[in-house]
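[1] generate a structure from the sequence data that follows.
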Amino acid sequence: MSLASRAFRFGVDMLAVDSGASWQRRAQHVEELGFDVLLVPDHLGIPSPWPALATAAAATERLRVGPFVLNAAFTNPTLLARDVATVDQLSHGRVELGLGTGYVKEEFESAGIEFLPAGRRVDHLGDTVARTMSLLTDPDHTPRPVQERVPLLLGGNGDRVLRMAAEHADIVGFTAARTGRDGDLEPLSADDFAERVAFARAAAGDRAGTIEWNLLMQIVEVTDDATGVAAKNIEKWELSMSPQFLDLPSILIGTAADIADRLVELRETTGISYLTVLEPVLEQFAPVIELLRGVDARAEW
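    This next block holds a predicted model:
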């Protein structure tokens, strides 16, 4: 049974800001390449999301913008609602709000914020989501966002976060990785990832068909030598999964046509139609976007 219910959408996670003019040009280039969403992660050591997103929105026309994803422990719901509504006004309604628990212990320590056990960080995420979305949809709260409902993305991998996302979010973001105690990430196998998708879709119940399903791709390389490139990555990252590496859900290595075919199959089997890549592969991924736009143009949605 095909789970494809939406046209493809493409986001890019931008990692650096240098000058205002350069950042604006890069945002415009993202739009020109065919991406739908410009995203900024929330980690210490890289730019603050909201100023960067507001500047990108001002330099573009259709590009949607959002954090991917905000660390809920680093923000206050009342202040967050103000930031979201302000940038939504400045962008004429193009904001998407991404939230997660935060997972890098060193960043909590640098910020002077207690790194709570995973369960308590999930509790805090739930409280942040409830309060923030309540304020954003309250007609008496100011400032008011342009959108009647700012799309909410919740990202994660554990049962509680995926269940929360399935029950409350507009977009469910899969990490395709499990998080260690101190914030180290271990990629999921294809089978383990399929189990996570099945879990989330089951938790969504009747909502599954209305949710947009997202996946962050960690490695993307367009090449005629997939095996050779895979071997270099396995050596570089000191991985012990040589036979399974090319099958990892967050890895896309192959020709543009091969990658496009794999993403069509991914949508058919999981419902995932919103793909996010990292900034360094912008140019490489653009031909894949073009191919998948062609697939959607031939389909009836």
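
[2] use CA for all of it now, contacts and neighbours both
    Will do.

[3] residues of the lengthiest helix in the chain that come out buried?
    Longest helix of the chain, by residue count under DSSP state H: helix 118-136. Using 16 or more other Cα atoms under 10 Å as the test for burial, helix 118-136 gives 121-122, 124-126, 128-129, 132-133, 135-136.

[4] I have a second one here; can you model it like the first so I can compare?
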Amino acid sequence: MNTFRFGVNMTVPGSRAEWVDKCRKTEDLGYDVLSVADHLGMQAPFPALVLAGEATERVRLNTFVLNTPFYNPVLLARDVAGTDQFVDGRLDLGLGAGYVKAEFEAAGIPFPGAGERIDHLQRSILELRRLFADPDYQPRPAQHGGPPLLIAGWGRRLLTLAAAHADIIAFAGASANREGKLEGLADIDALAERVEFVRAALGERVGKVDFNILVQLVAITDDRQGLLERLRPYAPTLTLEQLGQLPTLLVGTAKQIAEQLRANLERFGLNYITVLEHNLETFAPVIELLR
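    Just a heads-up that it's a prediction; the model follows:
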């Protein structure tokens, strides 16, 4: 994979009109994928994506990512297939193991250990594949065999699962502790180790799977060093040089950021870049440089 794809992960709730406007802006700015996060207090992913499909013509539509332990796999299959029908086969299905303990508690769902959550994710993937392979299954997804599968995570067991099943592997860039809190952004050496681990696990599928990274911040500035100094709290144990290498923080002129992304593509195969909604317009000049 050597062609860039660019996505934005929508996280800010709003009215129907505001949502439609944001979806159209995403397409107009040149993004390839419009994603919806799955957190309480935000839009429900599937209806949001159906409306996004009505408001747009070209972009792929993605869940980034579902808290899979919230979902019964059979009921999830119905929502996935119906949504894929209604967006004319533009759906990508992003799945994760879930990590925010407070959301499980708010939903009245026990918060399992990491191993149990990954077990549920694996069962869900296998059930979706089984149902979508059944010629008698209804509703039928628009895409044969169901939507392309994105699996996001950072731990070795989850990445092993992703290497076995995913069309897109999303590197979270941070690990979560037992309480479901992210423990800081991983440095460039940690990313290199995870990428090599996944490449080995992919075997013959190397080069056939997209590698995604979720960027936490994009800052266009002529004073890169000064801004990096102010961003030290993101990764207080890193040097300024190491901080500037983080693939999850993009700081500098649009040209400098484009060069960093080209370097990350060459070294790690990171060809699919997703930014958060608050960076929707900020990142657009970088997209123009990389087309």
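
[5] need the TM-score between these chains.
    Scored against TM-score structural alignment, normalised by the length of the second structure, the superposed chains reach a TM-score of 0.96; 288 aligned residues with a Cα RMSD of 1.2 Å.

[6] could you give the angle of the helix or strand that comes right after the longest helix of the first structure to helix 118-136?
    Proceeding N to C from helix 118-136 of the first structure, the next assigned helix or strand is strand 152-156, under DSSP states H and E. If you take axes from the mean of the first three to the mean of the last three Cα atoms, to 10 degrees, strand 152-156 of the first structure sits at 170 degrees to helix 118-136.

[7] strand 152-156 of the first structure vs the second structure, mean deviation?
    For strand 152-156 of the first structure, the mean deviation from the second structure after alignment is 0.4 Å (mean Cα distance after the TM-score superposition for the first structure).

[8] which bit of the second structure covers that strand?
    The aligned range for strand 152-156 of the first structure in the second structure is 149-153, by TM-score structural alignment.

[9] again with stretch 190-206 of the first structure
    The counterpart of stretch 190-206 of the first structure in the second structure, counting by TM-score structural alignment, spans residues 188-204.

[10] so who does the residue positioned nearest the centre of the second structure touch?
    Centroid-nearest residue in the second structure, with Cα atoms, centre = their mean: residue 64, separated by 4.5 Å. Contacts for residue 64 of the second structure (Cα atoms under 8 Å, 6 or more residues apart in numbering) come out as 9, 35-38, 93-95.

[11] quick check: nearest residue in space to the equivalent of it over in the first structure, chain neighbours excluded?
    With the correspondence set by TM-score structural alignment, residue 64 of the second structure lines up against residue 68 in the first structure. Closest residue to residue 68 of the first structure apart from its sequence neighbours, by Cα to Cα, 6 or more residues apart in numbering: residue 41 at 4.7 Å.

[12] the one you found touches residue 14, doesn't it?
    Yes - counting by Cα atoms under 8 Å, residue 41 of the first structure does reach residue 14; the two are 7.3 Å apart.

[13] okay, the two: which has more neighbours?
    Neighbour count, other Cα atoms under 10 Å: between residue 41 of the first structure and residue 14, residue 14 has more, with 25 against 20.

[14] gap between the counterpart of that one in the second structure and residue 26 of the second structure?
    Taking TM-score structural alignment, residue 14 of the first structure has residue 10 as its aligned residue in the second structure. From residue 10 of the second structure across to residue 26 of the second structure, the span is 10 Å (Cα to Cα, to the nearest Å).

[15] now do the helices in the first structure.
    Going by DSSP H, the first structure shows helices at 20-32, 49-59, 77-90, 105-111, 118-136, 159-168, 190-204, 226-236, 256-270, 282-297.

[16] dump these into TSV; add distance to residue 180 of the first structure as well.
    What follows is the helices of the first structure, written out as TSV (distance: least, Cα to Cα, whole Å):
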stretch	distance to residue 180 of the first structure
helix 20-32	33
helix 49-59	25
helix 77-90	27
helix 105-111	10
helix 118-136	10
helix 159-168	15
helix 190-204	16
helix 226-236	20
helix 256-270	25
helix 282-297	29
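
[17] out of those, which is closest to residue 250 of the first structure?
    Proximity to residue 250 of the first structure (Cα to Cα) singles out helix 190-204 among the helices of the first structure, at 9.2 Å.

[18] what distance separates the closest one from the centre of its chain?
    17 Å (Cα atoms, centre = their mean, to the nearest Å).

[19] overlap in contacts of residue 10 and residue 26 of the second structure?
    Applying Cα under 8 Å, 6+ apart, one finds that residue 10 of the second structure and residue 26 are jointly contacted by residue 34.

[20] hang on, isn't residue 33 of the second structure packed against residue 57?
    No - in this structure, residue 33 of the second structure is not within contact of residue 57 by Cα under 8 Å, at 11.4 Å.

[21] picking up where we left off before, buried residues in the match of stretch 190-206 of the first structure?
    Buried residues in stretch 188-204 of the second structure, counting neighbours by 16+ other Cα under 10 Å, are found at 188, 191, 194-195, 198-199, 201-202.

[22] what about the residue of the first structure most remote from its centre, distance to residue 134 of the first structure?
    Distance from the C-alpha centroid of the first structure, by Cα atoms, centre = their mean, peaks at residue 140 (30.5 Å). Using Cα to Cα, residue 140 of the first structure is found at 11 Å from residue 134 of the first structure.

[23] same thing with residue 178 of the first structure?
    Residue 178 of the first structure sits 30 Å away from residue 134 of the first structure when distances are taken as Cα to Cα.

[24] could you find the closest non-adjacent residue to residue 83 of the first structure?
    Once flanking residues are discounted, residue 83 of the first structure sits nearest to residue 50: 7.2 Å by Cα to Cα, 6+ apart.

[25] contacting residues for the one you found?
    67, 83, 87.

[26] try residue 93 of the second structure
    62-65, 80, 147-150.

[27] 10 Å - rerun?
    Residues counted as contacts of residue 93 of the second structure (Cα atoms under 10 Å, 6 or more residues apart in numbering) are 35, 61-66, 80, 84, 146-151, 166-168.

[28] quick check: closest non-adjacent residue to it.
    Nearest residue to residue 93 of the second structure in three dimensions, chain neighbours excluded: residue 149, at 5.0 Å (Cα to Cα, 6+ apart).

[29] repeat that for residue 71 of the first structure.
    Among residues not flanking residue 71 of the first structure along the chain, residue 102 sits closest, at 4.6 Å (Cα to Cα, 6+ apart).

[30] and that neighbour? What does it align with in the second structure?
    Using TM-score structural alignment, the partner of residue 102 of the first structure in the second structure is residue 98.

[31] now swap in residue 82 of the first structure and tell me
    Aligning on TM-score structural alignment places residue 82 of the first structure opposite residue 78 in the second structure.

[32] for its match, give its distance to residue 129 of the second structure.
    Residue 78 of the second structure sits 12 Å away from residue 129 of the second structure, going by Cα to Cα.
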